[in-house]
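> Output the structure for:
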Amino acid sequence: MRQIVLDTETTGLNPRTGDRVIEVGCVELHNRMLTGNNFHRYINPERDSEEGALAVHGLTTEFLRDKPKFAEIAQELREYIQGAEVIIHNAPFDLGFLNNEFKLLGLPTFTEHCSGVIDTLVNAKEMHPGKRNSLDALCDRYGVSNAHRKLHGALLDAELLADVYLSMTRGQNSLSMDVEDESAGSGGMLEAVALAEVIVLAASADELAEHESVLGGLDKAVKGNCIWRNYAEA
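Modelled structure (predicted):
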């Protein structure tokens, strides 16, 4: 299964009032393994960032001035995410901006290019109700180091979210952590269990003798056969 962990940075909070995407960062997972085939672009939004947004991402108008406009990277992004399942933290925010950018270019919406969307914020709230579920909070909870995260950055946040997502969903793995085929449903899980090596350690003669001695003491205490004799016979 091909999955893309995605994050964006924007000039503000609302695409309906003219705010634009200024950075897109994507990390590719194939069968839950990082491939290194990432996508990262800075984008000239042709407008200034709001003061609050600038304080979050630090991407100034001067820095973005010579970067490509969204129209120049749209086709590359479309090809990269085509048919993949996309993983986003607080998906409505990023999707709202990306769908708007595609709409401005007369293209099908961003979500129409994906096979599905996973919102890790929704998942985290279900798994940890009543707790903080920001990306930083999840990094702390799952032991993902974010010490180098001074400002928000789309690629950095996508990389952190990829680690968090894999930790959050670790229980979905089979007993064999090396088995990559998880798309076969319960059948694949049973196959993985069947392939797992089971090691049986038989009791030694001394251990069996000690066990019998313990059972004998229990028999004496109950003046008959203790209940463990039934299990031994079975």
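> Going by C-alpha atoms from here, please, whenever you check contacts or count neighbours.
Fine.
> Sort out which residues of whichever helix in the chain runs longest are buried, please.
For the chain, the helix that runs over the most residues, judged by DSSP state H, is helix 205-222. Under the neighbour-count criterion of 16 or more other CA atoms under 10 Å, helix 205-222 has 215, 218-219 buried.
> How much space separates the one residue sitting closest to the centre of the chain from residue 188?
By CA atoms, centre = their mean, the mean C-alpha position of the chain lies nearest to residue 165, the distance being 1.7 Å. Separation of residue 165 from residue 188 (CA to CA, to the nearest Å): 21 Å.
> what do you get for residue 95?
When residue 95 is compared with residue 188 (using CA to CA), they lie 32 Å apart.
> And the longest helix of the chain, what does it pack against?
For helix 205-222, not one helix or strand is in contact under the criterion 3 or more CA pairs under 8 Å, 6 or more residues apart in numbering; DSSP states H and E.
> Outside of whichever helix or strand comes after it itself, list whatever touches it.
As assigned by DSSP states H and E, the chain's next helix or strand after helix 205-222 is helix 228-233. Outside helix 228-233, the residues that touch it by CA atoms under 8 Å, 6 or more residues apart in numbering are residue 215.
> and what of stretch 67-84?
2-4, 21, 39, 41-46, 101-102, 105, 110, 113-116.
> These in helices, which ones?
Short answer: the contacts of stretch 67-84 in helices (DSSP H) are 101-102.
> Could you identify the buried members of the contacts of stretch 67-84?
For these, buried by 16+ other CA under 10 Å: 2-4, 21, 39, 41-45, 101-102, 110, 113-114.
> now the other sequence, so there's something to compare against:
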Amino acid sequence: MARQIVLDTETTGIDPKKGHRLIEIGCIEIDDLLPTGRTFHHYFNPDRLIEPDAIRVHGITDEMVADKPRFSELSQAFIDFIGDAPLIAHNASFDRGFVNMELERLGLTATDPDRWIDTLEMARYKFPGMANSLDALCRRYNISLAERDKHGALLDARLLAGVYLELSGGKERGLDLTMHGAVSATGEAIIVMDYGPRPRALPSHIHPEEAEAHMAFCLKYLKDKNMWGYTAS
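This is a model prediction of the structure:
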């Protein structure tokens, strides 16, 4: 599996068609389902007020972004970072709508819908009829939410990377998305992921009778080949 970008955004409201804008974007680069340590994370001045309902979700106030750069100042850095990689987001149509709106405002080419991978759709296919919010999926996959008081683009992208790995087949590679201090590709202080062993072993799904039957087969037919270390008594 090639390079992919896990992406999350925070905004002034819920509808870019009504003039709402990006105020934060967080991207994490993964390659072959492993974090590379490269991120793109910035806050933006939206040149408009943030709605109270949005502030209650992400905690970002007008004062916090008043001195931040406009998206236009970092648009090329964002485009360079994502390149032509697939973009992974939860409820991707929301993030895609805001990203494309910001690009189109600048006369830039919008991202193709076909390059977006929606983890919400993946989760609904895998868990039909169940709660499939990012929080619900983190709890289902035992991904810690201890650091998450409110939504934040980089933190949510990190959580989503763990969820995407599980939805894509689980932690065969022993990936543990732990955060450490580092410097991003754009020079900002950011948080980088590392990986380590699975914290606890997966339970066996083999019934004792199946295990006994398998051992009996090995002892009967393999004899001195002893491929699995069994010894005939």
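> Need the TM-score from the superposition.
The TM-score (TM-score structural alignment, normalised by the length of the second structure) is 0.74; 181 aligned residues with a CA RMSD of 1.8 Å.
> hmm, back to that, which among the buried residues of helix 205-222 of the first structure gets closest to residue 9 of the first structure?
residue 215 (68.6 Å; CA to CA).
> Please pull up the equivalent of that closest one in the second structure.
When the second structure is aligned by TM-score structural alignment, no residue sits opposite residue 215 of the first structure.
> list the buried ones in stretch 104-118 of the second structure?
111, 116-118.
> Revised request: answer the last question for stretch 131-141 of the second structure.
132, 134-135, 137-138.
> who's in contact with that stretch?
Against stretch 131-141 of the second structure from outside (CA under 8 Å, 6+ apart): 90, 120, 123-124, 144-145, 159-160, 163, 166.
> Give me the PyMOL select line for those residues, limited to the buried ones.
If you want just the buried ones from the contacts of stretch 131-141 of the second structure in PyMOL, going by 16+ other CA under 10 Å, the selection is:
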select buried, resi 90+120+123+159+160+163+166
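> As TSV, the contacts of stretch 131-141 of the second structure with secondary structure and distance to residue 77 of the second structure would be great.
Formatted as TSV, those follow (DSSP: H, G, I helix; E, B strand; the rest coil; distance: CA to CA, whole Å):
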residue	secondary structure	distance to residue 77 of the second structure
90	coil	23
120	helix	27
123	helix	31
124	helix	33
144	coil	31
145	coil	30
159	helix	23
160	helix	22
163	helix	27
166	helix	30
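> in the second structure, which spans are helices?
Using DSSP H, helices in the second structure cover 52-58, 62-65, 71-82, 92-105, 119-126, 134-140, 153-167, 208-217.
> between those helices, which one is nearest to residue 230 of the second structure?
Once the helices of the second structure are compared by CA to CA, helix 208-217 is nearest, at 7.7 Å.
> Give the aligned range of that closest one in the first structure.
Against the first structure, helix 208-217 of the second structure falls on no residues (TM-score structural alignment).
> Spit out the contact partners of the nearest residue to residue 104 of the second structure once chain neighbours are set aside.
Setting aside the residues directly before and after it, residue 104 of the second structure is nearest to residue 110 in space (CA to CA, 6 or more residues apart in numbering), at 6.2 Å. Counting by CA under 8 Å, 6+ apart, residue 110 of the second structure makes contact with 99-101, 103-104.
> now swap in residue 121 of the first structure and tell me
By CA under 8 Å, 6+ apart, the neighbours of residue 121 of the first structure are 89-91, 133-134.
> Tell me the one of those nearest residue 153 of the first structure?
residue 89 (13.5 Å).
> correct me, but that closest one touches residue 119?
Yes. Counting by CA atoms under 8 Å, residue 119 is a contact partner of residue 89 of the first structure at 5.4 Å.
> Residues that sit against both of the two, list them.
In contact with both residue 89 of the first structure and residue 119: no residue, using CA under 8 Å, 6+ apart.
> Residue 55 of the first structure -> the second structure?
By TM-score structural alignment, residue 55 of the first structure lines up with residue 56.
> Check the gap between that match and residue 75 of the second structure for me.
For residue 56 of the second structure, the distance to residue 75 of the second structure - CA to CA - is 27 Å.
> Residue 83 of the second structure too?
In terms of CA to CA, residue 83 of the second structure sits 12 Å off from residue 75 of the second structure.
> next one: residue 104 of the second structure
Distance from residue 104 of the second structure to residue 75 of the second structure, by CA to CA: 11 Å.
> Tell me which residues of stretch 42-60 of the first structure come out buried.
42-45, 48-49, 53-54, 57-59.
> Residue 20 of the second structure and residue 97 of the second structure, how far apart?
For residue 20 of the second structure, the distance to residue 97 of the second structure - CA to CA - is 11 Å.
> and what of residue 38 of the second structure?
24 Å.
> who's more crowded, these two?
Neighbour count, other CA atoms under 10 Å: between residue 38 of the second structure and residue 97, residue 38 has more, with 20 against 17.
> Touching, the more buried one and residue 6? I think so.
No. Using CA under 8 Å, residue 38 of the second structure is not in contact with residue 6; the gap is 11.1 Å.
> what sits in contact with each of those two?
In contact with both residue 38 of the second structure and residue 6: 28-29, using CA under 8 Å, 6+ apart.
> which residues touch the closest residue to residue 2 of the first structure other than its chain neighbours?
With CA to CA, 6+ apart as the criterion, residue 2 of the first structure has its nearest non-adjacent residue at 4.7 Å, and that residue is residue 30. Contact analysis of residue 30 of the first structure by CA under 8 Å, 6+ apart lists 1-3.
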